[in-house]
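Trainee: requesting a structural model of the entry that follows:
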Amino acid sequence: MLDFSLVKKYIPFLLEASVTTLEIAILSLILGLVLGIIIVVMKISKFKPLSLFADFYIWTLRGTPLLVQLFLVYFGLPQIGIELSPFVASVCALGINAGAYIAEILRGGILSIPKGQMEAAQSLGLSYPTIMRRIILPQALRVSIPAIGNESITLLKDSSLASLVTVSELMMTSQRFASTNYAFIEFYITAAIFYLFMTTIFTFVLRKVEFRMSMSER
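Mentor: Down below sits the predicted model:
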């Protein structure tokens, strides 16, 4: 017999854990955006070593499991003298992984921009970095918002992997209370509801951002 009254007294702890989950997701997204922009600029660069490095980065990060990457950051780096806290290791692993996907998203956005804009800017004497910073990348970001939004929701859900390196986020906290009270269905359903609520908020905010960006373009 299910008894959700068991969950009630643990709601404050689950809310606190949800804040940690959001912090991981948001910080990972910021890191992923920064890395994604850097990697896509390298990928489209005419300097071959940079483009090859970007290709290798994207190929490696997209072709290996996120869990393996997280374990490499948290358990592997201490072997070479780099020790990170579970929280920082989780943000780094998720952000580095997201950077590969966001780079490909942005590359698609850049390819959707007419080549004439680049040629027109060059004819005005603008340098390549200036063209990218002021003309190409802002437009690429605008058209890539829906896909980046999907990636942010994926990051939010993937943050549950941080529980495997002892981060007290929503999944780990739910699992601990479920084991203590032998109420696995109740706590896991509650955790699913919390995740659903957070992803719904993310979706709502991103749609607002997309709407504002589309309005500013008109």
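Trainee: okay, CA-based contacts and neighbour counts for the rest of this
Mentor: Will do.
Trainee: and Phe13, what element?
Mentor: helix 11-43 (DSSP states H and E).
Trainee: structure for this one too, so we can compare:
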Amino acid sequence: MGVRLNPFTVAVIGFTLNVAAYNAAYLTTAFNGLDKTQLEAARAQGFEPSQVFRLITLPQVLRTSVPALTNQVIGNLKDSSITFLIQYTEFFARMQELASTNFQFFKAYLLTALVYLLLVSIIVLVARMIERRVLIPIN
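Mentor: Prediction:
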């Protein structure tokens, strides 16, 4: 077809399409879990469709999908190492190159694992803060 893209562009497009598909599924599932009587009550009260979406639907969908979206972010972080298949040298591939120059594979892979663990831990802590912030109290 004659289309030439650099590896970074291909990685961004691929991850964007993948993330969009999974996130759409998570948000659709959260939307389907909404109590439809709330939406009907809002319309009966005279809310415009945009107000129903902005004030009732969207906040509840985002609240209930935080755990699934967090898992998706962590999965994307782990999946980023696949980009070496399209000749994009990311963090893990760089660590492999470093290890192959000095033959200290254990140290390089241990450092890589610690960096990934740190990044995942930060994502989990941020997600927990978001979950606590948007928690719906049960009476």
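Trainee: on that earlier part again, give the buried residues for the helix holding Phe13 of structure 1.
Mentor: 14-15, 17-18, 20-37, 39-43 (16 or more other Cα atoms under 10 Å).
Trainee: same thing with stretch 177-187 of structure 1?
Mentor: In stretch 177-187 of structure 1, counting by 16+ other Cα under 10 Å, buried: Phe177, Ala178, Ala183, Phe184, Glu186, Phe187.
Trainee: which helices and strands sit right next to the helix holding Phe13 of structure 1?
Mentor: helix 48-63, helix 86-111, helix 137-158, helix 170-181 (3 or more Cα pairs under 8 Å, 6 or more residues apart in numbering; DSSP states H and E).
Trainee: kindly present the ones you listed as TSV, with separate columns for distance to Thr200 of structure 1.
Mentor: Shown next, in TSV, are these (distance: least, Cα to Cα, whole Å):
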stretch	distance to Thr200 of structure 1
helix 48-63	26
helix 86-111	20
helix 137-158	9
helix 170-181	16
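Trainee: out of the ones you listed, flag the one nearest Ser5 of structure 1.
Mentor: helix 170-181 (11.4 Å; Cα to Cα).
Trainee: which strands or helices does that closest one pack on?
Mentor: Counting by 3+ Cα pairs under 8 Å, 6+ apart, helix 170-181 of structure 1 packs on helix 11-43, helix 184-217.
Trainee: please pull up the equivalent of Phe197 of structure 1 in structure 2.
Mentor: Applying TM-score structural alignment, one finds that Phe197 of structure 1 aligns to Leu118 in structure 2.
Trainee: center of structure 1 - which residue?
Mentor: When Cα atoms, centre = their mean is applied to structure 1, the residue found nearest the centroid is Leu29 (3.6 Å).
Trainee: how near is that residue to Ile96 of structure 1?
Mentor: Look at Leu29 of structure 1 and Ile96 of structure 1: by Cα to Cα, to the nearest Å, they are 9 Å apart.
Trainee: could you find the closest non-adjacent residue to the equivalent of Ala21 of structure 2 over in structure 1?
Mentor: Under the alignment (TM-score structural alignment), Ala21 of structure 2 maps onto Ala100 of structure 1. Leaving aside its sequence neighbours, Ala100 of structure 1 sits nearest to Ile58 (Cα to Cα, 6 or more residues apart in numbering; 4.7 Å).
Trainee: who's in contact with that neighbour?
Mentor: Neighbouring residues of Ile58 of structure 1 by Cα atoms under 8 Å, 6 or more residues apart in numbering: Ala100, Tyr101, Ala103, Glu104.
Trainee: and with 10 Å instead?
Mentor: 36, 39-40, 43, 52, 96-104 (Cα atoms under 10 Å, 6 or more residues apart in numbering).
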